[in-house]
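Asks: heads up, no residue letters with this:
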């Protein structure tokens, strides 16, 4: 086998098996740092041995066995870790790990550890991308525009905090899983949002982060197929990402939903997202339950992506869905987005009154001023106020494509 196919096989194994290998090692040895290092050693060994020996028929099993041996070797070399050193001497390579349920539980356990509430949100994001996504420290640092040394310290501190807090390598209790799952989903959606509309840097859209968040969403759905919010989040990300190719013009300017070329949307992602939304609608109807935040956001985006043009959008249905969302998540941002939909049903004057009531809560949020500027432009006779609102939005926006769009809209005012 030539080198290129082997490298492709290793890259594919890295995408498919990294999280499984790291999670299994973390559960077996109770040490995130050791798990990460041993997994990396195994992939290095694959690059060295697979060109000579051939790609094994079961790459994941080969990597797990090799990584386990690497971990044991590391423990034996580190004599200052006496307790673990003694434990390692009792381990033989052919002793199976203790039974803990399906192998997928290892990855699920690792997700909950990476997103533990004891960690700050930036630390949760970094650790999730490193241990579940397999991204290098340099890649994560680049994604979030911090020096590599800063990101390395952030990840190291996060692992040390988990060890110091004595966080067990198991799933949270059933009483805690709801709250903990909400935090996990928030981390994944934050990763997606940073890719979908980057808050800083020269790239308006970070496709790598969008793809990674969707991959994590698929993993979560595979591990938790009965959790409605997991399915809702995956559907939401798919429906948003389907519009990626139409969101930035060739000149580097943001293209709003109303102005997008819908023929450029990814129909396969839309079909998959719609199927997931229909699945959740049927499930909610069957048990008369209440859909959560991500399910409602996915339903709203299903309405948008179902319309052949912006003017054909069922805005009344969008407002109805936002009314339900407000009961679940009454945050100012949700109310702002609801007001934008209200403008299409009841007119910009009604919507502007609702938006103005959010000024105290959202004065530092660029999207608030952008929405208000658009409404002021539409009501007529308030060009000076609209210009001031656009100025404020441009000053607050960190995304270059968004700034370009807002500046053009401002300069078009009479």
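Replies: Structure received. Keep in mind that this is a model prediction, so the values were computed, not measured. Numbers count the residues shown, from 1 in each chain.

Asks: Could you use CA atoms for every contact and neighbour count after this?
Replies: Will do.

Asks: who touches residue 294 in this structure?
Replies: Each residue near residue 294 by Cα atoms under 8 Å, 6 or more residues apart in numbering is listed here: 229-230, 232-233, 236.

Asks: all helices of the stretch 1-150 of the chain, in order?
Replies: Under the criterion DSSP state H, counting those that start in this stretch, helices of the stretch 1-150 of the chain are mapped to 3-29, 32-53, 59-77, 82-89, 104-114, 121-127, 137-143, 148-165.

Asks: mind checking which of these is nearest residue 391?
Replies: Closest to residue 391 of these is helix 137-143 (Cα to Cα; 27.7 Å).

Asks: Outside of that closest one itself, list whatever touches it.
Replies: 126, 129-130, 147-148, 150-152, 206, 209.

Asks: if we go to 6 Å?
Replies: 147-148, 151 (Cα atoms under 6 Å, 6 or more residues apart in numbering).

Asks: Dump the residues you listed to CSV, plus distance to residue 266.
Replies: Converted to CSV, the contacts of helix 137-143 look like this (distance: Cα to Cα, whole Å):
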residue, distance to residue 266
147, 34
148, 34
151, 34
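
Asks: Go ahead and build a PyMOL selection from the buried members of the residues you listed.
Replies: Burial among those is assessed by 16 or more other Cα atoms under 10 Å; the matching PyMOL selection reads:
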select buried, resi 148+151
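
Asks: putting a second one here so we can go through both:
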């Protein structure tokens, strides 16, 4: 019963909060409070009375009724102030017509909530926390556990984020076409940050956090359904689907990490690969050839097409990375391009391309830089130097499983 209730909350709470927030003129904090009140009532009643046939509809009705009560209360206060000759500021909201004719191009409350939670006035870490809270239905404790941070830290981020949105008077809307692209980038970044933390945990003892991957995929699918003409959206969904398809093969029976070349590709989810490739084709048909997420999805597709590691088309991957580096210059992308070049053209060519990155101050504390250095040194026959590079990379990482892999490489660079 408890597991069913937890699942129901995660499925229904985003839509409930979104609908109530729209009714209250975008007051997300108040909307969340009202929805949580309804949920508490449900938790008290349902175990004794039984769960309704349509619990989602029950919750939506209860939440809407509470929102209407709040609006009526505001209206009564406004009328009293008007009778007393006082000016109420700001003006009390008028209960809206709760229809779906909402006056914008998309008319979807959940999409509005996504754009508000990922608004660029918030720092990236606050967007992620608020997205998981409002759109993922995760508790503050669950978010803190996922990111290995103290619960008060996450709670403060969420509170500050809500306060900032209120102070900045961020409208509860999907931006019009002129501003959609800029704001959409913020939404996509937040979703991908959630996915990346699930796919390759930045700290702790787990190699992956599958629940975060699933939340990011769910949000990506919602976004693709609601914004079907945005190539970047389909590109991100394709990238996440293709990467997530390898999840089952990324750890062995004991939970230890398995690197890409050693993975049992029979354990890859080939149905998910099919979904990812379909999303990639949709992005390309929309003219998204040079969208960064589309280019990254193309790289992931190259790996997905290779039933054996030796058959990977590294020349194609290197070309895609070269184009990605032109579109989105970044030292991390440049480092990934070096890896592709090393596989396509050999370690000597890659070693020359690595040298400028070894001097880049932005990468000095980036463990993958030293992993790539170790890989190339090993292939060049410089075993002792490779050991030192892998050991340095292990010292930089905060993920326990990744550290195990790197220390093993330090012991046996070959």
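Replies: Structure received. Keep in mind the model is a prediction, meaning the values are calculated, not measured.

Asks: about what we covered before: closest one of the contacts of residue 294 of the first structure to residue 329 of the first structure?
Replies: residue 229 (13.5 Å).

Asks: Just the residues contacting stretch 326-335 of the second structure, thanks.
Replies: By Cα under 6 Å, 6+ apart, no surrounding residue is in contact with stretch 326-335 of the second structure.

Asks: count of residues packed around residue 186 of the first structure?
Replies: 17 (other Cα atoms under 10 Å).

Asks: so which helix or strand takes in the counterpart of it in the second structure?
Replies: Using TM-score structural alignment, the equivalent of residue 186 of the first structure in the second structure is residue 189. Element membership for residue 189 of the second structure (DSSP states H and E) is helix 177-199.

Asks: Residue 243 of the first structure reaches residue 265, doesn't it?
Replies: Yes - if you go by Cα atoms under 6 Å, residue 243 of the first structure and residue 265 touch, sitting 4.9 Å apart.

Asks: Residue 295 of the first structure contacts residue 232, correct?
Replies: Yes - between residue 295 of the first structure and residue 232 there is a contact at 4.1 Å, judged by Cα under 6 Å.

Asks: what does the helix holding residue 189 of the second structure rub up against?
Replies: Under Cα under 6 Å, 6+ apart, the answer for helix 177-199 of the second structure is 118, 128, 208-210, 212-213, 216.

Asks: hmm, 8 Å instead?
Replies: 114-115, 118-120, 124, 127-128, 131, 147, 174-175, 207-217, 219-220, 233, 236, 240, 244, 247.

Asks: What span of the first structure is the helix or strand that comes right after that helix aligned with?
Replies: Beyond helix 177-199 of the second structure in the direction of the C-terminus, DSSP H and E gives the next helix or strand as strand 203-204. Residues 200-201 of the first structure are matched to strand 203-204 of the second structure when aligned by TM-score structural alignment.

Asks: Residue 44 of the first structure matches what in the second structure?
Replies: Looks like residue 44 of the first structure aligns to residue 40 there (TM-score structural alignment).

Asks: dump the residue contacts of its match.
Replies: Residue 40 of the second structure touches nothing, counting by Cα under 8 Å, 6+ apart.

Asks: Tell me the spacing between it and residue 62 of the second structure.
Replies: Taking Cα to Cα, to the nearest Å as the measure, residue 40 of the second structure falls 11 Å from residue 62 of the second structure.

Asks: Hmm, residue 232 of the second structure is touching residue 297, no?
Replies: No - the criterion here is Cα atoms under 8 Å, and residue 232 of the second structure misses it with residue 297 at 10.5 Å.

Asks: about what we covered before: may I see the helices of the stretch 1-150 of the first structure organised as a markdown table, with distance to residue 368 of the first structure added?
Replies: Shown next, in a markdown table, are those (distance: least, Cα to Cα, whole Å):
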| stretch | distance to residue 368 of the first structure |
| --- | --- |
| helix 3-29 | 38 |
| helix 32-53 | 41 |
| helix 59-77 | 48 |
| helix 82-89 | 54 |
| helix 104-114 | 32 |
| helix 121-127 | 24 |
| helix 137-143 | 25 |
| helix 148-165 | 31 |
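
Asks: Of all those, which one is nearest residue 282 of the first structure?
Replies: Using Cα to Cα, the helices of the stretch 1-150 of the first structure put helix 104-114 closest to residue 282 of the first structure, at 26.1 Å.

Asks: now the closest one against helix 174-196, angle please.
Replies: Going by axes from the mean of the first three to the mean of the last three Cα atoms, to 10 degrees, helix 104-114 of the first structure is angled at 70 degrees with respect to helix 174-196.

Asks: so how much does helix 104-114 of the first structure differ from the second structure once superposed?
Replies: After superposition onto the second structure, helix 104-114 of the first structure sits on average 1.6 Å from its aligned residues (mean Cα distance after the TM-score superposition for the first structure).

Asks: where does that helix sit relative to the chain's centre, distance-wise?
Replies: 16 Å (Cα atoms, centre = their mean, to the nearest Å).

Asks: For it, name the packing helices and strands.
Replies: helix 3-29, helix 121-127, helix 174-196, helix 207-223 (3 or more Cα pairs under 8 Å, 6 or more residues apart in numbering; DSSP states H and E).

Asks: Go again with 10 Å.
Replies: helix 3-29, helix 32-53, helix 121-127, helix 148-165, helix 174-196, helix 207-223 (3 or more Cα pairs under 10 Å, 6 or more residues apart in numbering; DSSP states H and E).
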